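>>> Please work out how this folds:
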Amino acid sequence: MLKLKYHSDLIECGTDEAGRGCLAGPVTAAAVILKDDFKNEILNDSKKLSEKNRDLLRILIEKDAISYAVSHVMMEEIDKINILNASILGMHRSIKQLKTIPEHIAVDGNKFKPYLKIPHQCIIKGDGKYLNIAAASILAKTARDEFMAKIHEEYPMYNWKQNKGYPTKQHREAIEKYGITKYHRKSFRLLPEQLNLDI
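From the prediction side, this is the model:
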């Protein structure tokens, strides 16, 4: 089982995002404060779990967490401020929505900007080390997948229900054939031939 949190004697939230490498849809971030007696054998980095387990864990986390919040940062904002800044903005927005103010923030990855004056720690692959970051990764991933399934109904030809907006061969082919939608990130290199150009 993963460790509960990085700082054992402080009220700590874990934060993570999903959808950073996608061509379409928002980047989604979550922040979670777990109870000190929270335990779960299955909870891990959302990428290592089946969809079924992620959905089950989402219900459990939402029921048991002291506080949690999820934020989408939409395509227009991503295009304006870039994906790294959008990811951090999403984490900040989620932390801001928590009903309990954390004394420490455990961040998945190696980049973050200070939030208020709350100390933070960046942890590479933190979602595979700490339960609170793993819980945030589950909430971010499931909320984003839900969003992508919803917009799939509007534009089924891109098959977002399955590829979630990631740059699969099929997704790039659909962009080539049908062009882009309001859900595509215009600042991203969307087609193979763009990858060789310095745009």
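>>> Please count neighbours and contacts with C-alpha atoms only from this point.
OK.
>>> and the residue nearest to residue 68 when sequence neighbours are not counted, what is it in contact with?
Nearest non-adjacent residue to residue 68, counting by Cα to Cα, 6 or more residues apart in numbering: residue 32, 4.4 Å away. Counting by Cα atoms under 8 Å, 6 or more residues apart in numbering, residue 32 touches 13-15, 65-69, 98, 132-133, 135-136.
>>> which among the residues you listed gets closest to residue 38?
Nearest to residue 38 among the contacts of residue 32 is residue 65, at 8.4 Å by Cα to Cα.
>>> And for the closest one, the neighbour number?
Neighbour count of residue 65, defined by other Cα atoms under 10 Å: 16.
>>> Setting the sequence-adjacent residues aside, check what's closest to it.
Nearest residue to residue 65 in three dimensions, chain neighbours excluded: residue 34, at 4.7 Å (Cα to Cα, 6+ apart).
>>> where's the one you found relative to residue 105, distance?
For residue 34, the distance to residue 105 (Cα to Cα, to the nearest Å) stands at 12 Å.
>>> what does residue 67 give?
For residue 67 relative to residue 105 (Cα to Cα), the value is 13 Å.
>>> what does residue 44 give?
Counting by Cα to Cα - residue 44 and residue 105 are separated by 18 Å.
>>> Helix or strand: which one has residue 86?
helix 83-97 (DSSP states H and E).
>>> Buried residues, that helix. List them.
83, 85-97 (16 or more other Cα atoms under 10 Å).
>>> Now the terminal residues of stretch 159-169, how far apart.
Across stretch 159-169, first to last residue, Cα to Cα, it's 11 Å.
>>> who's in contact with residue 188?
Per Cα under 8 Å, 6+ apart, neighbours of residue 188: 23, 79.
>>> show me where this protein has helices.
Along the chain, counting by DSSP state H, helices occupy 51-64, 75-81, 83-97, 131-154, 160-163, 169-178.
>>> about what we covered before: if I look at the residue nearest to residue 68, how far off is residue 125?
Taken as Cα to Cα, the span from residue 32 to residue 125 is 17 Å.
>>> For residue 62, which non-adjacent residue is spatially closest?
Ranked by Cα to Cα, 6+ apart and with sequence neighbours excluded, the top spatial neighbour of residue 62 is residue 68, at 7.1 Å.
>>> wait, the one you found sits on residue 31?
Yes: assessed by Cα atoms under 8 Å, residue 68 is found in contact with residue 31 at 5.6 Å.
>>> To compare against the first, here's the next sequence to fold:
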Amino acid sequence: MQDEVEPGGTPESTPEDPTQNPKSVPRRRVYKWARWTTIERDLRREKGPLLAGVDEVGRGPIAGPVVACAVIMPPETRAIAGVDDSKRLTHVQRVRLAAKIRERAVAFALGAASVREIDRINIYQASVLAMRRALGRLKVTPDHVVIDGRAMRTLPIPHTAVVHGDARCFSIACASILAKVTRDLLMTRLGQRYPHYIWGDNAGYTTRAHVAGLASYGITPHHRKSFCRISDLLLELEHLSEMEENEQRALDDVGVPDEDDLDDDMIADADLVIEYLEEGPGREL
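Okay, the predicted model is just below:
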């Protein structure tokens, strides 16, 4: 059975205080009110203490895999200060917080779906596949799973979906950070193999430099053919300056970390994702 939690409440209840009604409170204030409080607490009471937060990154780029992370944080400890939706954090903040999350987590694991899988089954199903792989690699069995967004009927695991969950549920936010740091590092490494597309800066998203690389050198095995309608991208090239500026602002410093900034475990996880791509899927549920 899958549940969905809209902003402002749990599946069982909604706030009675009109000052905390999501329709009358700015979105950011709703997040501040709801963050790290009743949703996960109530789920632990109902389902059990070991709650796995799951999130994925990499749905929007035209190159690279989609990467998911599943993480179980200790139920009785305080939240790590500064944790937030990874898109709202800078590169430096993400790297610092990722190290703390890894240190404190009861368990965490990564999963990925390759570009070939994205093209074959579509990005939505590939995201579900990456989540299944991450959950399947957890060394601790969770009592329940909580994911960002809407319930996924093709995810064959009982779970609760939380709208804006990466900004409202601590464990989902932790998963978001670990997944993003790992994918960004992976794209940097792939960018070293294919330097014409500047993946170290754009992480596979559509930018002027990326499209210019496509125009000059064509697509690589790591481009999503179902996303890359080259003729359309070239027609839009003259308009990309404004698009790039808006996208980079929305991504909030998508710039990826230098390896000197990361510990050995983070680099090993990027290697693990590369292993997924080169050797096929790992253990699945």
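>>> Got a TM-score for the two of them?
Scored against TM-score structural alignment, normalised by the length of structure 1, the superposed chains reach a TM-score of 0.91; 195 aligned residues with a Cα RMSD of 1.9 Å.
>>> more neighbours, residue 34 and residue 105 of structure 1?
For residue 34 of structure 1 and residue 105, the more surrounded residue by other Cα under 10 Å is residue 105, and the numbers stand at 28 against 24.
>>> What's that one aligned with over in structure 2?
Matched to structure 2 by TM-score structural alignment, residue 105 of structure 1 sits across from residue 145.
>>> In contact with its match, which residues?
Residue 145 of structure 2 sits in contact with 51, 52, 53, 54, 157, 158, 159, 160, where contact means Cα under 8 Å, 6+ apart.
>>> what's the distance between it and residue 182 of structure 2?
According to Cα to Cα, residue 145 of structure 2 stands 21 Å off from residue 182 of structure 2.
>>> just to revisit the earlier point, give the buried subset of the contacts of residue 145 of structure 2 as a PyMOL selection command.
Here is the PyMOL selection string for the buried members of these, based on 16+ other Cα under 10 Å:
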select buried, resi 51+52+53+54+158+159+160
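>>> TSV for the contacts of residue 145 of structure 2, including distance to residue 98 of structure 2?
TSV is the format used below for these (distance: Cα to Cα, whole Å):
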residue	distance to residue 98 of structure 2
51	18
52	16
53	15
54	15
157	26
158	27
159	24
160	24
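>>> what's the closest of the contacts of residue 145 of structure 2 to residue 39 of structure 2?
Among the contacts of residue 145 of structure 2, residue 160 lies closest to residue 39 of structure 2 (Cα to Cα), at 9.8 Å.
>>> How about the contacts made by the counterpart of the closest one in structure 1?
Structural alignment (TM-score structural alignment) places residue 160 of structure 2 against residue 121 in structure 1. Residue 121 of structure 1 sits next to 104, 105, 106, 107 when contact means Cα under 8 Å, 6+ apart.
>>> what do you get for residue 60 of structure 2?
Going by Cα under 8 Å, 6+ apart, residue 60 of structure 2 touches residue 205.
>>> cutoff 10 Å now
By Cα atoms under 10 Å, 6 or more residues apart in numbering, the contact list for residue 60 of structure 2 reads 66, 123, 204, 205, 206, 227.
>>> quick one: what's aligned to it in structure 1?
Correspondence of residue 60 of structure 2 to structure 1, assessed by TM-score structural alignment: residue 21.
>>> before we move on, what about residue 186 of structure 2?
Applying TM-score structural alignment, one finds that residue 186 of structure 2 aligns to residue 147 in structure 1.
>>> Surely that match touches residue 19?
No: using Cα atoms under 10 Å, residue 147 of structure 1 is not in contact with residue 19; the gap is 11.2 Å.
>>> Can you pull the residues that touch both of those two?
Common contacts of residue 147 of structure 1 and residue 19 (Cα under 10 Å, 6+ apart): 25, 26, 28, 141, 164.
>>> tally of neighbours for the second one?
When you say that, I think you mean residue 26 of structure 1. Using other Cα under 10 Å, residue 26 of structure 1 has 29 neighbouring residues.
>>> Next: the fourth one.
Counted by other Cα under 10 Å, the residues lying close to residue 141 of structure 1 total 27.
>>> ditto for the third one
Other residues near residue 28 of structure 1 come to 30 when the count uses other Cα under 10 Å.
>>> What residue in structure 2 is paired with the residue nearest to residue 65 of structure 1?
Matched by TM-score structural alignment, residue 34 of structure 1 corresponds to residue 73 in structure 2.
>>> give me every residue that touches its match.
49-53, 79, 101-102, 104-108, 170-172, 174-175.
>>> One more: residue 151 of structure 1?
25, 159, 160, 161, 164, 183.
>>> neighbours of the last one, just the number please.
For residue 183 of structure 1, the number of neighbouring residues by other Cα under 10 Å comes to 17.
>>> does it really touch residue 150, like I thought?
No: between residue 183 of structure 1 and residue 150 there is no contact under Cα under 10 Å: 11.8 Å.
>>> if we can go back for a sec, joint contacts of residue 67 and residue 105 of structure 1?
What both residue 67 of structure 1 and residue 105 touch, as defined by Cα under 10 Å, 6+ apart, is the set 13, 31, 32, 33, 95.
>>> The aligned partner of residue 87 of structure 1 in structure 2 and residue 182 of structure 2, how far apart?
The alignment partner of residue 87 of structure 1 in structure 2, by TM-score structural alignment, is residue 127. According to Cα to Cα, residue 127 of structure 2 stands 16 Å off from residue 182 of structure 2.
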